[in-house]
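Sequence and predicted structure below; questions after.
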Amino acid sequence: MEDTVHPNELKAWDTEFQALDDNVRHLVAISAMASASRPAPIADIAQRRLSQLEHLSEKTLFVQQTREAILKMTGLMGMPRTIHAMASLMSVIGPDSDLAMEIAKIPTMRNRANYDYEQMRARGQAQFNCVYGSQAMEVHEEVRGLYPELAEVAIVDLYGRLLSENRYLSGRDTELCIIGALVPQNAPVQLNNHCKGAVNLGATKEMVQAALRLAKIACTKKL
């Protein structure tokens, strides 16, 4: 049976999850589906959102936000799921369309010219501290005790290079997408930490609850 999203279901999400911005609502659902190995419906969700947007600049922004959300979730869900989700998203964009040409103009944000190890480490540590608040040092030392390399990769690569790149997806919205990606993973400790992290970065409790509910529907319900 083909895995798709019924248009009526998407319309219901608009009403039920109004605490989330229009783009963010779609990003959370896509993050949850990507993490749950449900890449096919991502095309339906993206196509539906693109059809709602009138201007090319708005469409370009949404696609780039979605690509960033999927990329940022790599550290949580793994490269295979990231690739499948990204392929589903890009399948709705005609290769010769105006949208494709606009997307092609977007400069690379994570190339070698933009990479300074110490700067990236500082940026990652700052993001980590914002997410974990007063528990940041304790969590970092706990991870470091498991394997120092794991802690360094988490700060520099996950938080520094991926999660703290906020030009298209803010820290708050990144955390809401992380909530979406963690829901299908049965990782209650990490999920709880990032629910708090979303609030630390500016999300309301209503936004967090909406992200949790939407992710549960998106990753478990047969649509």
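Done, it's in.

Going by C-alpha atoms from here, please, whenever you check contacts or count neighbours.
OK.

can you pull out the helices in this protein?
Assigned by DSSP state H, the helices in the chain fall at 7-16, 22-35, 40-52, 56-72, 74-77, 79-90, 98-104, 117-132, 136-146, 148-153, 171-182, 188-200, 205-220.

Tabulate the ones you listed (JSON lines), appending distance to residue 163.
Formatted as JSON lines, the helices of the chain follow (distance: least, CA to CA, whole Å):
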{"stretch": "helix 7-16", "distance to residue 163": "26"}
{"stretch": "helix 22-35", "distance to residue 163": "14"}
{"stretch": "helix 40-52", "distance to residue 163": "21"}
{"stretch": "helix 56-72", "distance to residue 163": "6"}
{"stretch": "helix 74-77", "distance to residue 163": "9"}
{"stretch": "helix 79-90", "distance to residue 163": "15"}
{"stretch": "helix 98-104", "distance to residue 163": "21"}
{"stretch": "helix 117-132", "distance to residue 163": "8"}
{"stretch": "helix 136-146", "distance to residue 163": "16"}
{"stretch": "helix 148-153", "distance to residue 163": "12"}
{"stretch": "helix 171-182", "distance to residue 163": "7"}
{"stretch": "helix 188-200", "distance to residue 163": "12"}
{"stretch": "helix 205-220", "distance to residue 163": "18"}
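
tell me the centre residue of the protein?
residue 69 (3.1 Å; CA atoms, centre = their mean).

Tell me who's in contact with it.
Contacts for residue 69 (CA atoms under 8 Å, 6 or more residues apart in numbering) come out as 27, 31, 169, 174, 177.

same check, this time on residue 19
By CA under 8 Å, 6+ apart, the neighbours of residue 19 are 206, 207, 210.

how far away is the second one from residue 172?
Between residue 207 and residue 172 the distance is 10 Å, computed by CA to CA, to the nearest Å.

next, the one to line up against it:
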Amino acid sequence: MNQILNAQRLIQLSQFHPKLKNIWYLVAAATFSVCNEPQEIPKLYHYAMLLSNDNAHMYRFTLASQTIDLLRSELPMRKTLINENYQQPTFFQKQLTAKFREVILKIGPLAGLPRAINGLTMLKETTPDILVPHLDPIDPWEAAMGNSSPLSETSMRRKHDKTIQERDHTIQNGLRHWNSIYNKVSTRVVNNLNSSYPDLWYYTLVHVYGPLFAFDEILSAQETSLVIIASLVPQDVNPQLRGHLKGALNIGCDKETVEAVRGLAILISQWCGVSWKSGVVKL
């Protein structure tokens, strides 16, 4: 499998821009996922985890090399070393793990479910056992007969809408989030999607914005907005990227941060061999 990140590039990403100090790894994870390079996600994850320790910034060069060496080791030894390193994960490391999962989940409707599956699988394989949820197996055959649940509801971060009222609440949250992003052009964009195919707008609202993009218990609305920008940059979809660049400002991100996210996503896309037909739109 192609390897793109080395120690020097990890350091380059972590120091790309001061505004991205606490989000560079999420922006990078989204971009690599969309570029179909999920093997790079564990490097970002473990480097960010190591940098979260006290005084880690003084040893960022050493930690970058340690990250590469750790993930280069053979599988049984690698898993043992990972578990030894995180016997007592900090609150921040638990939070960081949840954020990585959420980022990769949210790229699903933007870049395709297979890429989200591959990214989350790669992350799971290199996540410390103590940070992997322990779940009862799901039997899809029994669930299809109504004899058991098809969901691990007690471990899901989202609530499963069981009533019409709960579903309507989720949809309203999605609409509020949509309006915050698109602001003055919200009505025009909604009706453009709806007139293209009513089911397109239904899918966008009910299955993407409501339960996914508007969900802010793990990523903030601003973090989600920046991750979406990073996901759109490699795809050569300037009309959508333009809307989300402006939308990030509408939802509270400052211009310098938005431009830095765009720049970081372009750099990573270039490392992945992405080319664009007519450049990448900017603010």
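That came in fine, so what should we check first? Since the model is a prediction, treat every value here as computed from it, not as a measurement.

hmm, back to that, mind checking what the residue nearest to the centre of the first structure lines up with in the second structure?
Matched to the second structure by TM-score structural alignment, residue 69 of the first structure sits across from residue 103.

Quick check: the gap between that match and residue 118 of the second structure.
Per CA to CA, residue 103 of the second structure is found 13 Å from residue 118 of the second structure.

what's stretch 217-232 of the second structure aligned against in the first structure?
With TM-score structural alignment as the criterion, stretch 217-232 of the second structure aligns to 167-182.

what's in contact with the matching stretch?
24, 27-29, 31-36, 61, 64-65, 68-69, 72-73, 76-77, 127, 163-164, 190-191, 194-195, 197-199, 201-203, 207-208, 211-212, 214-215.

again, only using 7 Å
With contact meaning CA atoms under 7 Å, 6 or more residues apart in numbering, stretch 167-182 of the first structure is reached by 24, 27-29, 31-32, 35, 64-65, 68-69, 73, 164, 191, 194-195, 197-198, 201-203, 208, 211-212, 215.

Quick check: nearest residue in space to residue 162 of the first structure, chain neighbours excluded?
residue 72 (5.4 Å; CA to CA, 6 or more residues apart in numbering).

separation between the one you found and residue 64 of the first structure?
12 Å.

With neighbour numbers in mind, choose between those two.
residue 72 (24 against 16; other CA atoms under 10 Å).

For the more buried one, give its distance to residue 66 of the first structure.
Taken as CA to CA, the span from residue 72 of the first structure to residue 66 of the first structure is 10 Å.

Please apply the same query to residue 161 of the first structure.
17 Å.

Compare the two (neighbour count), which wins?
Shown here are residue 161 of the first structure and residue 66; by other CA under 10 Å, residue 66 has more neighbours (26 against 22).

Excluding chain neighbours, give the residue nearest to that one in space.
residue 27 (6.1 Å).

Name the nearest residue to the aligned partner of residue 93 of the first structure in the second structure, ignoring sequence neighbours.
Mapped onto the second structure by TM-score structural alignment, residue 93 of the first structure lines up with residue 127. Nearest residue to residue 127 of the second structure, sequence neighbours excluded (CA to CA, 6+ apart): residue 82, at 7.5 Å.

try residue 15 of the second structure
residue 21 (7.4 Å).

What is the neighbour count of the nearest residue to residue 89 of the first structure once chain neighbours are set aside?
Of all residues not flanking residue 89 of the first structure in the chain, residue 43 sits nearest, at 5.1 Å (CA to CA, 6+ apart). Using other CA under 10 Å, residue 43 of the first structure is surrounded by 22 other residues.

which ones are touching residue 43 of the first structure?
88, 89, 91, 92.

Show me how to select, in ChimeraX, the buried members of those residues.
In ChimeraX, a selection of the buried entries from these looks like this (16 or more other CA atoms under 10 Å):
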select :88,89
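
hang on, the earlier thing: in the second structure, what residue corresponds to the residue nearest to residue 89 of the first structure?
In the second structure, the residue paired with residue 43 of the first structure according to TM-score structural alignment is residue 42.

Okay, that match and residue 107 of the second structure: tell me how far apart.
In terms of CA to CA, residue 42 of the second structure sits 17 Å off from residue 107 of the second structure.

Likewise for residue 224 of the second structure?
10 Å.

Tell me which of those two has more neighbours.
residue 107 (27 against 24).

show me the contacts for the corresponding residue of the first structure for residue 258 of the second structure.
Here residue 258 of the second structure is matched to residue 208 in the first structure, going by TM-score structural alignment. By CA under 7 Å, 6+ apart, the residues touching residue 208 of the first structure are 176, 195.
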